[in-house]
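Peer 1: coordinates only, sequence not included:
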C-alpha cells in the first residue's frame, strides 16, 4: 500500500492552481475536465515529480460538511495539511516577497520549525522543517 493522491479542499480550482504553482512552486501533473465545470486537477512537487499527487478538490462547493469543516479549521487557525521544507525561514522570506500571508511566522517548536500560511483558497497550510 502507498499514498499516490492526497486531496486538499479548495474554493476555486483555478485560483488554487495559480497559487500552488506560481507561489508554492508545485507543478501541474493532471488536468482532466469533469462534469459541472470541475476538474481532476493534481500537482506534484518539482523535487518529486513521480511522488504523491496533490488533488485540488472542489468539495467545499458541492458537499456542505466539507465546507463547514474547512471553514471551522480556518476560524480556529488549524492547518489543513503540512508541507515539509528544507528551511522554513528561507521559504517564509521567499513567500512573503510574493505576497503570501502568514498567520504564524517561523517558530521553533522542539525539534521542528513551523510557519503557517493562508493558501487564499480556504486553507491554512503549515510549513515544517526538522531541526
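Peer 2: Ah, there it is. Quick caveat: nothing in here was measured; it's all calculated off a predicted structure.
Peer 1: Every contact and neighbour count from this point should use C-alpha atoms.
Peer 2: Noted.
Peer 1: neighbouring contacts of the longest helix along the chain?
Peer 2: Looking across the chain with DSSP state H, the single longest helix is helix 64-76. For helix 64-76, contacts defined as Cα atoms under 8 Å, 6 or more residues apart in numbering pick out 9, 59, 60, 61, 79, 80, 122, 123, 124.
Peer 1: hang on, isn't the fifth one packed against residue 126?
Peer 2: Yes. With contacts counted by Cα atoms under 8 Å, residue 79 reaches residue 126, the gap being 5.7 Å.
Peer 1: want to compare, so here's the second one:
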C-alpha cells in the first residue's frame, strides 16, 4: 500500500494552483472540471509521477472551523521535505512567501512554516546530519 493522493483544503482552487506551481514549483497533473469545482492535482517537480496533492475546495461546513483552529494554534496542515530549509526559506521569501516560523533547528530536524495564501500553514522540513 502507498499514498496516491492527499488533500489540502483551499479557499480558492485557481489561486492555490497559481501559488503551488508558480511560487513553490509544483507541477500540475490533473484538472478535471466537476461542476463548480475541479479535480485539481499537483505533484512535486522532483517526482512528477509520484504522490499527488489534491487542491480540494473547503466548501464542506466542517472544514473551515477545523482549519481555522489549527491555523490559530500554528499547526501546519502538511509537511514538505527539502534538502536545506534555510535555502528554501531564502528562495521563497524572495518570492513573497510569508513565513510564520523562520528556520528553527530542533536537533534531528530543522523546520520552517509558511502561509500558503489559501488558508493553510505548510511546514518545510530537513533532517539534520547526525553528530559525528
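Peer 2: Looks like it arrived, so ask away. If you're wondering where the values come from, they're calculated on a predicted model, not measured in any experiment.
Peer 1: circling back to that earlier point, list the residues that contact both of residue 79 and residue 126 of the first structure?
Peer 2: Shared contacts of residue 79 of the first structure and residue 126 (Cα under 8 Å, 6+ apart): residue 116.
Peer 1: more crowded one of the two?
Peer 2: Between residue 79 of the first structure and residue 126, counted using other Cα atoms under 10 Å, the more crowded position is residue 126 (21 against 17).
Peer 1: ok so, going back, residues in the second structure aligned with the longest helix of the first structure?
Peer 2: Counting by TM-score structural alignment, helix 64-76 of the first structure lines up with residues 61-73 of the second structure.
Peer 1: Enumerate every residue touching residue 51 of the second structure.
Peer 2: 3, 4, 5, 6, 43, 44.
Peer 1: out of those, who's nearest residue 14 of the second structure?
Peer 2: Taking Cα to Cα as the measure, residue 14 of the second structure lies nearest residue 43 of these, at 15.6 Å.
Peer 1: Quick one: neighbours of that closest one, just the number.
Peer 2: Count around residue 43 of the second structure with other Cα under 10 Å applied: 22.
Peer 1: Quick one: residues in contact with stretch 82-101 of the first structure.
Peer 2: Applying Cα under 8 Å, 6+ apart, the set of residues contacting stretch 82-101 of the first structure is 23-24, 102, 105-106, 113-115, 117-119, 125-130.
Peer 1: redo that, cut-off 10 Å
Peer 2: Residues outside stretch 82-101 of the first structure that contact it (Cα atoms under 10 Å, 6 or more residues apart in numbering) are 19, 22-24, 102, 105-108, 112-120, 124-131.
Peer 1: same thing with stretch 107-114 of the first structure?
Peer 2: 82-85, 87-89, 92, 104-106, 115-116, 126-131.
Peer 1: Identify the residues contacting whatever residue of the second structure lines up with residue 102 of the first structure.
Peer 2: Under the alignment (TM-score structural alignment), residue 102 of the first structure maps onto residue 99 of the second structure. Contacts for residue 99 of the second structure were tallied using Cα under 10 Å, 6+ apart; they are 89, 92, 93, 112, 113, 114, 115, 116, 121, 122, 123.
Peer 1: Out of the residues you listed, which end up buried?
Peer 2: Using 16 or more other Cα atoms under 10 Å as the burial test, the contacts of residue 99 of the second structure include 89, 92, 112, 113, 114, 115, 116, 121, 122, 123 as buried.
Peer 1: ok, the fifth one touching residue 121?
Peer 2: Going back to what we said before, that points to residue 114 of the second structure. Yes. Using Cα atoms under 10 Å, residue 114 of the second structure makes contact with residue 121 at a distance of 5.5 Å.
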